[in-house]
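Engineer: The sequence and its predicted three-dimensional model are supplied below.
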Amino acid sequence: MISQPLMPSNKDYHNENLKKQIAKCQPHSEVILTKQGLTDRDMSIVVDQAIFQRKCTELWLKQNSITSPGALILADALRHSIELKELYLYGNQISDIGSHSLAQALASEHSTLTRLSLGSNGITDEGARYFADMLKINRKLRHLLLSTNKIGDRGCLHLANALIYPNTTLERLDLDSNRAITDSSVKTLAAIMKINDNLMGLNVSGCTLSTSSKAQLHKVAKQKTYFSLWV
């Protein structure tokens, strides 16, 4: 059983600068809070001010200091927001524990998120399994970006099993720069491309694939129409 992240205590915590930044954003639009030094304690403010009050459609939280407790706060908001469509968390420390919280939220029938960016968050094969389980249920997510993590061949297999059957709605999967994905995953990746007609983009550049393995994937990709392969 996975450990549940502890919710940060926000008693007597204020971040007036963050509130002012969010207030400048147009309602029903994007809220960009990249590289703002935000922590888990700021996520309650972000949820209240950006997601629920401004009703943002895109939320950019890239390269902050958000960990699994912050992910839990965001995950709870995903269960109740119908406006938020894109969430960018690249370059935080979400980890497998935070991935579990987000995956559970996206498995909810009320989830409306279409793009989730979680590159460079220390996610391993275990986190990939959580997202694979989510993809077996979710019918709204179109782009799942998991680049520059610690996902290997086992995690790749988990995701493939979800995309070969039963998920038919994901359009793009980014696994680039996961160095633990090797030639052992070539048949798995090829199967995804052959069987899943809805997937239109697969990024595995920067993985540990040989020249011959890359050639095999290119051969399969050329047999598809309007398919983008980065390898």
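Structural biologist: That came in fine, so what should we check first?
Engineer: can we go C-alpha only for contacts and neighbour counts from here?
Structural biologist: Fine.
Engineer: how close does residue 230 sit to residue 90?
Structural biologist: In this view, residue 230 and residue 90 are 19 Å apart by C-alpha to C-alpha, to the nearest Å.
Engineer: Compare the two and say which is more crowded by neighbours.
Structural biologist: A count of neighbours by other C-alpha atoms under 10 Å puts residue 90 above the other of residue 230 and residue 90, at 23 against 15.
Engineer: Now do the same for that one: helix, strand or coil?
Structural biologist: Per DSSP: H, G, I helix; E, B strand; the rest coil, the secondary structure class of residue 90 is coil.
Engineer: who touches it in this structure?
Structural biologist: By C-alpha atoms under 8 Å, 6 or more residues apart in numbering, residue 90 lies in contact with 61-63, 117-121.
Engineer: for the protein, what spans make up the helices?
Structural biologist: In the chain, helices defined by DSSP state H lie at 16-23, 43-46, 68-78, 95-106, 125-135, 153-164, 186-195, 211-222, listed in chain order.
Engineer: Sort out which residues of stretch 170-187 are buried, please.
Structural biologist: Across stretch 170-187, burial judged by 16 or more other C-alpha atoms under 10 Å covers 170-186.
Engineer: does residue 104 really touch residue 134, like I thought?
Structural biologist: Yes - applying C-alpha atoms under 8 Å, one finds residue 104 in contact with residue 134, separated by 6.8 Å.
Engineer: structure B:
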Amino acid sequence: MLQWYIPLNHLKERHERRPLAPSDMHAVILQQCNILRLDHNYITSESINILDNSLHNDNTLIGSILYANRLSDKGAELLAEILNRNTTLIILWLDCNCISDEGVRFIANTLVHHNTTVQELCLKKNKLIGSLSVSYFIDIFQHNQSLTQLDMSNCSFKEEANQRLQDILN
């Protein structure tokens, strides 16, 4: 029976957390799960490279949950490159990371011009995402037909940016 997700709670240490080791990531990916849940594991851009190499020929993964890690704009850029080639991933949760407007630009460009499979994107609680990202989100809304859920709550939008988003959604 195929697992819905593989939680990596055994990698979380109560007092001393550590980055996810390459061997841990490879072992998890070899499980060929549908949803890869790597939350709270200090995933960085380097880990995304390992993920990319390991998933290159994987067509079973439909979701990647990477919330509460240390993903930066570089990690978002690498994920955008993965999404350029990946045709099976439909769920991507990147909430509670260190992604800023620049990282949103990379992901939005991919969702507008290349990827037609992602249906659910979560970027909430990325406090570095601000009003500059609004135009990227508007591009996604106007040009991407596959995305049905986009959570960008609790980011750092100014009131006028919130209003622009509300106007485009109504």
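Structural biologist: Great, that's in hand. Predicted model only: the values in this text are computed from it and were never measured.
Engineer: ok, back up a step: between residue 104 and residue 134 of structure 1, which has more neighbouring residues?
Structural biologist: A side-by-side neighbour count of residue 104 of structure 1 and residue 134, using other C-alpha under 10 Å, places residue 134 first with 23 against 19.
Engineer: What residue, apart from its backbone neighbours, is nearest the more buried one spatially?
Structural biologist: Leaving aside its chain neighbours, residue 134 of structure 1 sits nearest to residue 107 (5.0 Å; criterion: C-alpha to C-alpha, 6 or more residues apart in numbering).
Engineer: Quick one: residues contacting the alignment partner in structure 2 of that neighbour.
Structural biologist: Matched by TM-score structural alignment, residue 107 of structure 1 corresponds to residue 84 in structure 2. Each residue near residue 84 of structure 2 by C-alpha under 8 Å, 6+ apart is listed here: 110, 114-115.
Engineer: any chance of those residues in JSON lines, plus distance to residue 2 of structure 2?
Structural biologist: Formatted as JSON lines, the contacts of residue 84 of structure 2 follow (distance: C-alpha to C-alpha, whole Å):
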{"residue": "110", "distance to residue 2 of structure 2": "29"}
{"residue": "114", "distance to residue 2 of structure 2": "29"}
{"residue": "115", "distance to residue 2 of structure 2": "26"}
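Engineer: Out of these, which is nearest to residue 71 of structure 2?
Structural biologist: Looking at those and their distance to residue 71 of structure 2, the nearest is residue 110, at 17.5 Å (C-alpha to C-alpha).
Engineer: Map the closest one onto structure 1.
Structural biologist: So, by TM-score structural alignment, residue 110 of structure 2 is matched to residue 134.
Engineer: next one: residue 132 of structure 2
Structural biologist: Counting by TM-score structural alignment, residue 132 of structure 2 lines up with residue 154 in structure 1.
Engineer: Report the contact partners of residue 134 of structure 2.
Structural biologist: By C-alpha under 8 Å, 6+ apart, the residues touching residue 134 of structure 2 are 161, 164-165.
Engineer: could I get the residues you listed as a markdown table with distance to residue 3 of structure 2?
Structural biologist: Formatted as a markdown table, those follow (distance: C-alpha to C-alpha, whole Å):
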| residue | distance to residue 3 of structure 2 |
| --- | --- |
| 161 | 40 |
| 164 | 40 |
| 165 | 37 |
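Engineer: Distance to residue 112 of structure 1 added to the helices of structure 1, as CSV?
Structural biologist: As requested, the helices of structure 1 are arranged in CSV below (distance: least, C-alpha to C-alpha, whole Å):
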stretch, distance to residue 112 of structure 1
helix 16-23, 22
helix 43-46, 18
helix 68-78, 8
helix 95-106, 8
helix 125-135, 13
helix 153-164, 19
helix 186-195, 24
helix 211-222, 29
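Engineer: Quick one: closest of those helices to residue 145 of structure 1.
Structural biologist: Judged by C-alpha to C-alpha, the one of the helices of structure 1 that comes nearest to residue 145 of structure 1 is helix 125-135, at 11.0 Å.
Engineer: Identify all contacting residues around that closest one.
Structural biologist: For helix 125-135 of structure 1, contacts defined as C-alpha under 8 Å, 6+ apart pick out 95-97, 99-100, 103-104, 106-107, 150-156, 158-163, 167.
Engineer: now the angle from that helix to helix 95-106?
Structural biologist: 0 degrees (axes from the mean of the first three to the mean of the last three C-alpha atoms, to 10 degrees).
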